[in-house]
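Asker: quick one: sequence and predicted model below, then my questions.
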Amino acid sequence: MQTDPNELQVAWAALANERKDSGYLSIALGSAGPRFRGGIRYPDHQEVLLVGFNLQSPPQKQMLPAGRGFKVEVSSEPLGPGFSLWVALERQPGAIADLFTQMAEDAIEALSTPTAGSEAYLLSVLIARIRAWQDFMERPRAGRLSQEEEIGLFGEVAFLEMLLAEQVHPDKALSSWVGPRGGLQDFITDTAGVEIKTNLRPAGFPVTISSLEQLETLDGRLVFLGALRLTMQNEGRTLAVLINDIRHELEPFPGALGNFNRSLLFAGFDDSCSDEYTRSYLISQRRIFHVGDDFPCLRRGSLSTAIRSAVYELELDMIDGSSNDLGPVLLHFGVNT
């Protein structure tokens, strides 16, 4: 379940003229569930997102991230029923309100995906997502993506478009896209992960595997490797056009649209540079590999414990067993309607 993207602003606006000596005033975010509340902290009158947890003891202060424009604190105030403590994500004076709102909505989305995880696990997910925003805010702005980054992002967004074309619900599709946030694979659900590799070469398909874990099957989750070969054609689409096509498709789904735009931020796509993306691409080949026991890759479990990490290259044109059919992938991926 995802929150209405305007619900936080509505909560903050409703509390804007209230007064309290200290502590929080808050309103439950109805569409996101009782765990989430929008509030104001007094006496500084700062906007906060409050997230409830049932934990025996609060997290240590050094665990809580803080960055440019926000801070994180823990409150044991009884702000809502059913939770023993509340983690407050608070906007700092002078911080960009729109960016903070996107960060808060992203935190809600991260914890709203159905999961069997414990309360401690959910807290770790929240902290990890906030740290990702911390890293993003401290990252120097590079403007336009390099061509390599452009091609990689085009491939991920194109695969997202394929999921939508297969009638995957937009909320499910966007929740699975974790590549821009440093996910192990580019698309992950509880049952499968899909790593997307994109190539512009007319012959050969070398891809870089960035870690021993990238193609590793974890917790019974299946792994697929998707390979997209692009050609530059005038009748194709630029990255900016592809992105705007998906935005148009997501307009009836504001939660998914907000998630899409936040993912683009993490990927380094700046709308102000849209006109600089002048290369038009067509997908000339799509191949899907199931990374099973016979797939040639390095697996941590089969290596000496002395090997701590590795980056290596695969030549996909030398590997048999690929398919163009997304059906089996969607069946295992668990996001088809």
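Answerer: Yep, it's here. Numbering: from 1, shown residues only.

Asker: switch to C-alpha atoms for all contacts and neighbour counts from now on
Answerer: Noted.

Asker: just the buried positions in whichever strand or helix holds residue 24, please.
Answerer: Using DSSP states H and E, residue 24 sits within strand 23-28. Within strand 23-28, the residues scored as buried using 16 or more other CA atoms under 10 Å are 24, 25, 26, 27, 28.

Asker: one more: stretch 146-157?
Answerer: So for stretch 146-157, counting by 16+ other CA under 10 Å, buried means 150, 151, 152, 153, 154, 155, 156, 157.

Asker: got those residues as TSV, with secondary structure and distance to residue 257 columns?
Answerer: Listed next are the buried residues of stretch 146-157 as TSV, based on DSSP: H, G, I helix; E, B strand; the rest coil; distance: CA to CA, whole Å:
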residue	secondary structure	distance to residue 257
150	helix	20
151	helix	22
152	helix	20
153	helix	17
154	helix	17
155	helix	19
156	helix	16
157	helix	13
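
Asker: got another one to weigh against that:
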Amino acid sequence: MHVESTLGAWRTAFAARRDLLSDEEMIGLFGELEVLGVILDRGLAGSEPIPSWTGPGGSDHDFTLPGLYQIECKATAPHSEKLHISNEDQLESKDMSLYLACVRAAIVQDARSGTTLPEVVHQIESKLRDDGSVQLFHQKLDAVHFDRLDRRYEDVAIELTSIDYYEVRDGAPRIVPGDLHAGVSRVKYQIRTNDLAPYKVPELPHASISKRM
């Protein structure tokens, strides 16, 4: 019993020293999980929805729906007028159509008006059909350094304001690799959300729209 209690104390101590995700990282993960929930609810990824969440594996885009399209997810504050784009590859559509999901959310003090990350994770787990999908989901959470067993996340509530979708096609405001001179790369930039208005769509489509370049 003494050994078990000592190990338990060590685990508690290590957990206390482990850093939580930053506020920005938590909101970003929240945004991706909300979009994953939409994909699950609407059956957009067929029988294997978790592999469609490709962002944790280092893909240029957060979601790839086989035979349909890709989705880049950007989380921002409820009243923000800009989206931050990390590099010139994020909004480049190559072999598939691309959609941009703009998730507006913020951390709130009143837990009753928001949802915690553990709650969102549990909601997704409850929709998965088999243990293999749950295990893969947990692996992807590990890849983004989210410790689903860390109870401190239960004290951080996030309120979702809206999710807007935009078709990233010819004319949409963006920078892609072909726009850059030789030797220039990893370009960070901002997009004004008002300039995305002509490309807004009511929801993610069930079928791929012919790529318009």
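Answerer: Nice, thanks for sending it over. Owing to the predicted nature of the structure, the values given are computational and were not obtained by experimental measurement.

Asker: tell me the SS of the counterpart of residue 229 of structure 1 in structure 2?
Answerer: Alignment of residue 229 of structure 1 against structure 2 is given by TM-score structural alignment, with residue 104 as its counterpart. At residue 104 of structure 2 the chain is in strand, as set by DSSP: H, G, I helix; E, B strand; the rest coil.

Asker: for residue 104 of structure 2, list the residues it contacts.
Answerer: Remark: with contacts taken as CA atoms under 8 Å, 6 or more residues apart in numbering, residue 104 of structure 2 is in contact with 31, 75, 76, 77, 78, 79, 160, 161, 162, 163.

Asker: thought the first one was touching residue 62?
Answerer: Put plainly, it is residue 31 of structure 2. No - Residue 31 of structure 2 is beyond contact range of residue 62, at 10.6 Å (criterion: CA atoms under 8 Å).

Asker: overlap in contacts, the two.
Answerer: Going by CA under 8 Å, 6+ apart, residues that sit against residue 31 of structure 2 and also against residue 62 are residue 73.

Asker: closest to residue 19 of structure 2 among the contacts of residue 104 of structure 2?
Answerer: The closest of those to residue 19 of structure 2 turns out to be residue 31 (CA to CA; 20.4 Å).

Asker: now that closest one: how far from residue 38 of structure 2?
Answerer: 11 Å (CA to CA, to the nearest Å).

Asker: and what of residue 16 of structure 2?
Answerer: 33 Å.

Asker: who has more neighbours, those two?
Answerer: residue 38 (15 against 12; other CA atoms under 10 Å).

Asker: now which residue in structure 1 aligns to that one?
Answerer: So residue 38 of structure 2 corresponds to residue 162, using TM-score structural alignment.

Asker: which of the contacts of residue 104 of structure 2 fall within strands?
Answerer: Among the contacts of residue 104 of structure 2, the ones falling in strands (DSSP state E) are 75, 76, 160, 161, 162, 163.

Asker: pick out the most distant pair among the buried residues of strand 23-28 of structure 1.
Answerer: Once CA to CA is applied, these give 24 and 28 as the farthest pair, at 12.6 Å.

Asker: residue contacts, the residue sitting nearest the centre point of structure 2?
Answerer: For structure 2, the residue sitting closest to the mean C-alpha position, by CA atoms, centre = their mean, is residue 32 at 1.9 Å. Each residue near residue 32 of structure 2 by CA under 8 Å, 6+ apart is listed here: 62, 73.

Asker: switch the cut-off to 7 Å
Answerer: Residue 32 of structure 2 makes contact with residue 73, according to CA atoms under 7 Å, 6 or more residues apart in numbering.

Asker: that one and residue 168 of structure 2: what is the separation?
Answerer: Note on residue 32 of structure 2: its distance to residue 168 of structure 2, by CA to CA, is 18 Å.

Asker: do the same with residue 124 of structure 2
Answerer: 27 Å.

Asker: go on, residue 90 of structure 2?
Answerer: For residue 90 of structure 2, the distance to residue 168 of structure 2 - CA to CA - is 11 Å.

Asker: if you count surrounding residues, which of the two has more?
Answerer: residue 168 (24 against 21).

Asker: pretty sure that one sits against residue 98.
Answerer: Yes - shown here, residue 168 of structure 2 and residue 98 form a contact pair, counting by CA atoms under 7 Å, at 5.5 Å.

Asker: what about the strands in structure 2?
Answerer: Using DSSP E, strands in structure 2 cover 63-65, 69-76, 82-85, 97-108, 115-116, 157-168, 189-192, 200-201.

Asker: looking at the ones you listed, which is nearest to residue 12 of structure 2?
Answerer: Using CA to CA, the strands of structure 2 put strand 115-116 closest to residue 12 of structure 2, at 21.4 Å.

Asker: got the contact list for the closest one?
Answerer: 153, 154, 156, 157, 158, 159.

Asker: aligned to residue 10 of structure 1, what sits in structure 2?
Answerer: Per TM-score structural alignment, residue 10 of structure 1 is not aligned with anything.

Asker: secondary structure class for residue 10 of structure 1?
Answerer: With three-state DSSP as the criterion, residue 10 of structure 1 reads helix.

Asker: relative to residue 38 of structure 1, how far out is it?
Answerer: If you go by CA to CA, the gap between residue 10 of structure 1 and residue 38 of structure 1 works out to 9 Å.

Asker: which of the two has more neighbours?
Answerer: residue 38 (27 against 15).

Asker: got the strands of structure 2 as CSV, with distance to residue 50 of structure 2 columns?
Answerer: What follows is those, written out as CSV (distance: least, CA to CA, whole Å):
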stretch, distance to residue 50 of structure 2
strand 63-65, 9
strand 69-76, 14
strand 82-85, 24
strand 97-108, 18
strand 115-116, 20
strand 157-168, 20
strand 189-192, 29
strand 200-201, 24
